[in-house]
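Asks: What follows is a predicted protein model with its sequence.
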Amino acid sequence: MIQPADDNAYTPPSPHTTLLDALSHVSHRDYNQYCENWQADGELDVANEPDDGCGIWQAKYTDLHERRLEQLERLKAGDFKSFVHEDPPTYVSYVCKEDPRHRGSHGCGGLADRMTGMISTFFYALLTNRAYLAYWEPTNPLPLEEVFERPHIDWRFNPEEMRTLFDRQNQSMLSYKSINTLNVKWGAIGRLMFPNGANQDFKQLWNASYVEMQSNRGYIVRTFQESDRYPQMLADMGLTKENTFRCLSDYLFRPTVGSRQFIQAYRQLFQMDSVLSIGLQIRTDDSAMVNPDNDTNTLEKWDYFFHCANELREAKRLPQHKHVVYFLITDSVKLRDEFITLNTDESLARRFLGEAFNETTAVITGLPISHVEAKTVATKYRKDVALDNSHQELLDGVNGAIIENWLLSYTDYRLISRQGFGKLAAFHSQSARTTIGLPKVNKHARIDCSNPHSFITFDTLSTWWSLG
């Protein structure tokens, strides 16, 4: 179904057969429309067009960014006199690099940590009129430009070149500041971003013309909560607590064409009128990825996720929902393989899917399961593990994580483990109160998933893991 990408870019496999299983149960109208809408290029809707609900800030910021890049070329040429009648050019970058003290890549975290750091850094750039730049060290695990396209601005840059240019003592227009918020806690982020309380002006935080950020922590929702200065400014732009993360993310980054093709095949199913789609993101532990032969995860072990999904299904299913889709994302191949037997084993389906078992299809992507920082994760469990993953394996793993996270954000509802990956999808959904968090342990802690009060607010999500 998916054509090979040009220039050796990532090309995913065909969608898993469970997608076709689910499509066989939808309404005739939705099925016919799915087939009519299928495009060979699998393009997603272009982000941030005027009617997409993201406001009016994009064109203004794009102009600013392009002007800052033009100014940067003059700074590189030593042409300081030409800035007499211009505002001083300022820049901020997100940098993810390896920590030489550890084997393999370390410090930036997985996809959720990185996206949270990148989007929050851009949030700061947007509110301070700085050009935004982003960089992943090429071996950590791949260059960022191999993973994402740049739909609106060119954020590529060379960190060493920028540091060399701006880290000077004798030039007033050139100054450099390094900020590191890797793994910091809630209190530390508050003291860093709001040292003067609710009226804090982010422009006054650091006066360096170039600020370099190493971060896997966020403060977007927190700004809406604690700032007296910015909520109205953001509202005037068209940005809210619910849509900001999605809008900024889609403005900056777009999955490459192969990933978009795969995403579109599932997204159209999840958003059909005749389908109720519920995503289940079950984070077991890293050892399931590193040592799959010793994986002990089963449907029985995680049955409380399915119990919750069944309650949610009964509470949210509407008359037009001809069929229900449970979409599973997990780090356990064994659990995923057992999950899809629910489509063929009636006794298991009755046990785990409840009374509506024959109106519910288990769907997966079938993509390789891998952590973005696979080398670091592997060495936590196996000291003898090789650190020479092929480029194709890394490309498959990172893009698989991106695809599954984007897809989780497009389901009607989602049940997530209380860590970063599911939270990222919840933020990207830009839909508050469509996500329920379930514990990783103590599965007997009762959560009534039919109760609307069980849904998590963005305020609560912003206190988890990589904050927000």
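Replies: Noted; the coordinates are in hand. Every value quoted in this text rests on a predicted model; they were computed, and no experiment measured them. Residues are numbered from 1 along each chain as shown.

Asks: contacts, neighbours, all on C-alpha from now
Replies: Will do.

Asks: so how far is stretch 423-438 from its chain's centroid?
Replies: With Cα atoms, centre = their mean, to the nearest Å as the basis, stretch 423-438 stands 11 Å off its chain's centre.

Asks: contacts for it?
Replies: Here stretch 423-438 makes contact (Cα atoms under 8 Å, 6 or more residues apart in numbering) with 112, 115-116, 242-246, 249, 305, 405-406, 408-410, 412-418, 449, 452, 454-458, 461.

Asks: if you look at those, which of them are in strands?
Replies: Judged by DSSP state E, strands contain the following of the contacts of stretch 423-438: Tyr413, Arg414, Leu415, Ile416, Ser417.

Asks: before we go on, here's another structure to hold up against the first:
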Amino acid sequence: MHIYKAFPSETFFKLVAISIGVAVTCLMCNIVDYSFFITLPRRTKDKFAKTDKIPEKVFSGRNNNFELQSSYLVSLNNPIYDTNRDIRILRKETLKNIVVEHEQDCPDKQFLIYKCSTQLCGGLGDRERGIVSSFLLALLTNRTFVIYMTKPCELENFIGPFFYNWTICKKYIETVQPENISEHYHICGQRLDSFYTNIPNMNFKEVWTHQIVIMHTNVYNHLMNNIKLHKDIQRQMNWIINMTNPEIVHLVLHTLFKPRQRLNEQLFELVKNNLNGRHLVCSHIRIGKNPSIPGDLNLSEGKPKTQTIYSFLKRFKNPQKYALYIASDSNEVRHDIMSNFKNAFNVNRTIVHVDRLKNVYKTTNVCEGLFTAILEQQMLSLCDTLLITRSNFGTIAAYMRGSSENLFLYQTDIDQVFSTNLTNIQIIYRFF
């Protein structure tokens, strides 16, 4: 069955507006407060779960904790984004217990902070996992949520708050005395610690007595599963109970973030210079330790066999129909694709793993490395067809994209590319 089609000639670009940053103030004013989640009839295939193991998700009016944005025309000097996907964010009502409207109200609040500064945090995908988990814990415990990420530089340089402002109390928390702060490290590699398994029965009021609780974490699937089992979940967060984890990640990240102007402009240039009305095919190919990032680790499952991925991508070589975007942690992969696909493009920026820096300080601006990572992930989230290899970075991009349509995985142990859905990514890749 032929599932690929080029853009209609009359459409300049079909992109997801929220993923590329709804950076104009008027858009905030145009958000419509729906009492239930709506799936647009024109995009009925845009569902999260399509699998024999997990039933297809059908949304109804019983779940009223969403706001929907769709079909906005967003301008950056020129109207370029003709959106055609549902945008999902949490409702104001869902956030009311943790919102701070004014800086002077900060001293009266309790906080949960996701922190990434000098300690091990992981790459961008690990950090986004920790942000999602920390935000959910903040909602569960009625603590105002703050992101304090300064490694390798301030996150706010490139991405700002969207529907929930996580920056208002940042200055205040820097004035709080150490005796009013508790700090918790739950960065996991190959195994989980007991904090996550104890969540269903945890009395957070007794465990977390300080005004500020700081979380260092990179776990999300295990935490989301156990939060759904918490004894207070029906009262505190009933909207989460019947949600798939990909939906939760999509909701949280789109509620929290919108790219700054520079990031929007870079996305605009990539799109304007390369799409020309064609179907956007993307692939993220994670290699692990290689000459481009020698400080990275070897992948536990082994490196992907790139020739299998290249063979799959050959079906998209027609330059009249397809534009091929490649994101990778390897310059060799970039070079191979650019040499063999005339319709290929990439960001053409230095590759940096934001937590495996080693001597990179001597060779490049590490803040630019973070910017590049965010830019690449945002671009992947806009794709009409997306192929990912096993990585948190690519998986989060797929969740941000929010569609199982034209989604493909490469699985190293069987050396195959196959069609899948968002929910099955976790089943196959088994992330914490």
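Replies: Happy to help now that I have it. Predicted, not measured: the structure shown is a model, and the values here were computed from it.

Asks: Superposing both, give me the TM-score.
Replies: Aligned and superposed, the two chains score 0.68 in TM-score terms (TM-score structural alignment, normalised by the length of structure 2); 358 aligned residues with a Cα RMSD of 4.3 Å.

Asks: Report the buried members of the contacts of stretch 423-438 of structure 1.
Replies: Buried subset of those (neighbour count, 16 or more other Cα atoms under 10 Å): 112, 115-116, 242-246, 249, 305, 405-406, 408-410, 412-418, 449, 454-458, 461.

Asks: Relative to structure 1, which residues correspond to the helix ranked longest in structure 2?
Replies: Assignment by DSSP state H gives helix 124-141 as the longest helix of structure 2. Using TM-score structural alignment, the residues of structure 1 aligned to helix 124-141 of structure 2 are 111-128.

Asks: Have a look at how far, on average, that stretch is from structure 2.
Replies: Once fitted to structure 2, stretch 111-128 of structure 1 is off its aligned match by 1.5 Å on average (mean Cα distance after the TM-score superposition for structure 1).

Asks: Buried residues of that stretch, list them for me.
Replies: The neighbour-count check on stretch 111-128 of structure 1 (16+ other Cα under 10 Å) flags 111-126, 128 as buried.

Asks: Give me the nearest residue to the counterpart of Gln378 of structure 2 in structure 1, chain neighbours excluded.
Replies: Counting by TM-score structural alignment, Gln378 of structure 2 corresponds to Trp406 in structure 1. Nearest-residue entry for Trp406 of structure 1: Ala425, 6.4 Å, with adjacent residues in sequence omitted and distances by Cα to Cα, 6 or more residues apart in numbering.

Asks: ok but Arg349 of structure 2 is inside a strand, no?
Replies: No. According to DSSP: H, G, I helix; E, B strand; the rest coil, Arg349 of structure 2 belongs to no strand; its state is coil.

Asks: Now check it against structure 1: what is it aligned to?
Replies: Residue correspondence to structure 1 (TM-score structural alignment): Arg349 of structure 2 is matched to Leu367.

Asks: do the same with Gln266 of structure 2
Replies: So, by TM-score structural alignment, Gln266 of structure 2 is matched to Phe262.

Asks: Remind me which helix or strand its match belongs to.
Replies: Per DSSP states H and E, Phe262 of structure 1 falls inside helix 257-270.

Asks: what helices or strands is that helix leaning on?
Replies: Here helix 257-270 of structure 1 touches strand 275-282, helix 391-410, going by 3 or more Cα pairs under 8 Å, 6 or more residues apart in numbering; DSSP states H and E.

Asks: would you list the ones you listed in CSV and tack on distance to Arg168 of structure 1?
Replies: As requested, those are exported to CSV (distance: least, Cα to Cα, whole Å):
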stretch, distance to Arg168 of structure 1
strand 275-282, 48
helix 391-410, 37
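
Asks: Buried deepest among these, which one?
Replies: Mean neighbour count (mean count of other Cα atoms under 10 Å) peaks for strand 275-282 among those, with a mean of 25.

Asks: what's next to that strand, contact-wise?
Replies: Residues outside strand 275-282 of structure 1 that contact it (Cα under 8 Å, 6+ apart): 26, 269-271, 305, 309, 313, 317, 320-331, 408, 411-417, 422.

Asks: Likewise for stretch 350-368 of structure 2?
Replies: Contacting residues not belonging to stretch 350-368 of structure 2 are listed as 120-124, 151-153, 292-293, 295-296, 329-331, 369-370, 372-373 [Cα under 8 Å, 6+ apart].

Asks: Recalculate using a threshold of 10 Å.
Replies: For stretch 350-368 of structure 2, contacts defined as Cα atoms under 10 Å, 6 or more residues apart in numbering pick out 118-124, 126, 150-155, 157-158, 288, 292-297, 327-331, 349, 369-374.

Asks: Which ones among those residues map onto helices?
Replies: Of the contacts of stretch 350-368 of structure 2, the ones assigned to helices by DSSP H are Leu124, Asp126, Asn331, Gly369, Leu370, Phe371, Thr372, Ala373, Ile374.

Asks: Excluding chain neighbours, what is closest to the fifth one?
Replies: Put plainly, it is Leu370 of structure 2. In space, Leu370 of structure 2 is closest to Val354, 6.0 Å off (Cα to Cα, 6+ apart).

Asks: how far away is the one you found from Val249 of structure 2?
Replies: Val354 of structure 2 sits 21 Å away from Val249 of structure 2, going by Cα to Cα, to the nearest Å.

Asks: same deal with Ala138 of structure 2?
Replies: Using Cα to Cα, Ala138 of structure 2 is found at 15 Å from Val249 of structure 2.

Asks: Break down the stretch 101-250 of structure 2 into its strands, ranges please.
Replies: In the stretch 101-250 of structure 2, the strands defined using DSSP state E, counting those that start in this stretch lie at 111-116, 144-149, 159-161, 181-186, 212-217.

Asks: Ok, which of these comes nearest Ile98 of structure 2?
Replies: Go through the strands of the stretch 101-250 of structure 2 one by one with Cα to Cα and the one that ends up closest to Ile98 of structure 2 is strand 144-149, at 4.3 Å.
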